[in-house]
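Colleague: can't give you the sequence, but here's the structure:
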């Protein structure tokens, strides 16, 4: 919690802090990247925040790496404000971290211990804030052992996107041998969706630009079609009756529905829910809150990364103080793999 003396004021569409909290006398300051107002990348700043401590059912992680994702950008621009009623700034982004546990709270089952290398999904809309910090406190349910043999930067890129892909595929309720299409297959979620679908025994049709075709084939896609506005027609050329399920990683919504068979299922990643015709079912999905507390599912993904089923892709590692630059790069597009902030 922040001191009651924290002064703030609200204006339309943004929140402005009058000052940052200082650690209590004798307390320890923790470096974090956060913001006092919603806006462009320039609102991200280096902050000294009070040291957090693990409570019941929680662990504290000394963060070495935090991945940067589109949902972090959405927080920065105010898109998650509706999910944080009554929350005061600073707002700290970050839903993917890798590091070492340095404190455990009571009421744990012994699965996690001090000194353990872990990956975790902090819920940045919660009172603890997100993962852009030297130390984060996370519910033990959202923490699993890091993939063996993987450095912190690569490990930090796994959980949120892979769990999103897992939830998306589960929503299709496909059976081995079924066909599934994936758009945005060169992206972080799309790439994991292709790899997980192949691990599930599905026949995968994926889209890619000419420069990404071999990358997507490397994920295991059975067929790769040219990405673009006519991708639905290209999928229909391969499957004249349409595919029974499609994960829309490129958020093409109505443009992609012709690729689906009558009565098929379309999974959307950014909340779109229709309308659609031909008895097509649209299932908007998101990883929070259920996915981030699915300990068994998170651990399975970590082990699949460890076994090489999932490819961990780091686009670039930047110093934490350059979070604003990472956000600009992400918004500019064209990033392949994840941008990672180094807190080591």
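Modeller: Received, thanks. Just so we're clear, the structure is a prediction, and the values are computed from it rather than from any experiment.
Colleague: contacts and neighbour counts: CA atoms only from here.
Modeller: OK.
Colleague: residues touching residue 268, list them.
Modeller: 168, 247, 248, 249, 251, 253, 282, 283, 284, 285 (C-alpha atoms under 8 Å, 6 or more residues apart in numbering).
Colleague: which residue is nearest the middle of the protein?
Modeller: With distances taken as C-alpha atoms, centre = their mean, residue 160 lies nearest the centre of the chain, 3.3 Å away.
Colleague: this is the comparison structure:
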């Protein structure tokens, strides 16, 4: 089968599509025939060397998110071949991952795909929606509390905004000026442009400071300054966590596979509560070009590879 892999550390040009052995599912594993796989910043961290050199392996695969159909099952698996699923395949240093024609993954890493949804859309859900759910679980806010979401038009931020709206939170969304109408449509009560000084702009709207921040844009200290004394701050990146101050609780969230959460976000997407967004779609054979586009940034919607 074909798979997108990295054999050396570098830029997106390090991504190659190679022929690799078809993987076989072991006990409590399934093999998924991939219909679509989304690209995420975590992929750039692989080819950029964040997880270290590749001295001891021939190559490692790319891709955490996929949607497809069950193709084969291992011992102990009761799921039926042909079932549409979404997959959050989190282990990093594996020879092949989601950006391939087939993927072997554990039962805890998959859930039924949203019924009636195109699998290209469904592939953008697992990592980002699960991260948004877990981040909000770290924010014990009550209805009518105020929440600032930085990078609200991004994949995690957009899902978090929609989820926060269902909890009755009053949301300050930060994004590019051209994102304002979109973010208000998702449920933001207030909008702050990323071109403004964040804390001052937020405190003009909420003078006492917001009750909580979900720092999806990984801004760190400038976002912390917008929180009221004794509030709570949650970041999706541990490397930019600010030091706690003024009694503000500072937390990091890092999502992992969880079949229960995956089923939950799939059901929300099926019900129209979550809005998956697809950017450019590339064939698997153009994985290098797709990763080059990922590195360029500026998209609203995930890049997707289709085998």
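Modeller: That came through fine. In this text the structure is predicted, and so the values were computed from the model without any measurement.
Colleague: Please state their TM-score.
Modeller: The TM-score (TM-score structural alignment, normalised by the length of the second structure) is 0.95; 306 aligned residues with a C-alpha RMSD of 1.6 Å.
Colleague: The stretch 151-300 of the first structure: helices as residue ranges?
Modeller: All helices of the stretch 151-300 of the first structure, identified by DSSP state H, counting those that start in this stretch, fall at 152-155, 159-172, 188-199, 213-218, 231-238, 295-306.
Colleague: What are the boundaries of the strands in the stretch 1-150 of the second structure?
Modeller: For the stretch 1-150 of the second structure, strands defined by DSSP state E, counting those that start in this stretch occupy the ranges 2-6, 15-19, 29-38, 60-61, 65-73, 84-88, 102-106, 110-112, 146-150.
Colleague: Turn these into CSV, including mean neighbour count.
Modeller: Formatted as CSV, these follow (neighbours: other C-alpha atoms under 10 Å):
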stretch, mean neighbour count
strand 2-6, 26
strand 15-19, 18
strand 29-38, 27
strand 60-61, 23
strand 65-73, 26
strand 84-88, 28
strand 102-106, 24
strand 110-112, 23
strand 146-150, 27
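Colleague: Output these as JSON lines; include the columns distance to residue 232 of the second structure.
Modeller: Formatted as JSON lines, the strands of the stretch 1-150 of the second structure follow (distance: least, C-alpha to C-alpha, whole Å):
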{"stretch": "strand 2-6", "distance to residue 232 of the second structure": "39"}
{"stretch": "strand 15-19", "distance to residue 232 of the second structure": "39"}
{"stretch": "strand 29-38", "distance to residue 232 of the second structure": "31"}
{"stretch": "strand 60-61", "distance to residue 232 of the second structure": "36"}
{"stretch": "strand 65-73", "distance to residue 232 of the second structure": "29"}
{"stretch": "strand 84-88", "distance to residue 232 of the second structure": "28"}
{"stretch": "strand 102-106", "distance to residue 232 of the second structure": "34"}
{"stretch": "strand 110-112", "distance to residue 232 of the second structure": "31"}
{"stretch": "strand 146-150", "distance to residue 232 of the second structure": "10"}
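Colleague: right, and those strands - which one's nearest residue 209 of the second structure?
Modeller: strand 146-150 (8.5 Å; C-alpha to C-alpha).
Colleague: What's the residue nearest to the centre of the first structure aligned with over in the second structure?
Modeller: Alignment note (TM-score structural alignment): residue 160 of the first structure maps to residue 127 of the second structure.
Colleague: if I look at its match, how far off is residue 274 of the second structure?
Modeller: Distance of residue 127 of the second structure to residue 274 of the second structure, computed by C-alpha to C-alpha, to the nearest Å: 13 Å.
Colleague: which neighbours do the two share?
Modeller: Counting by C-alpha under 8 Å, 6+ apart, nothing touches both residue 127 of the second structure and residue 274.
Colleague: returning to that earlier point: report the contact partners of the match of residue 160 of the first structure.
Modeller: So residue 127 of the second structure contacts 64, 65, 88, 255 (C-alpha under 8 Å, 6+ apart).
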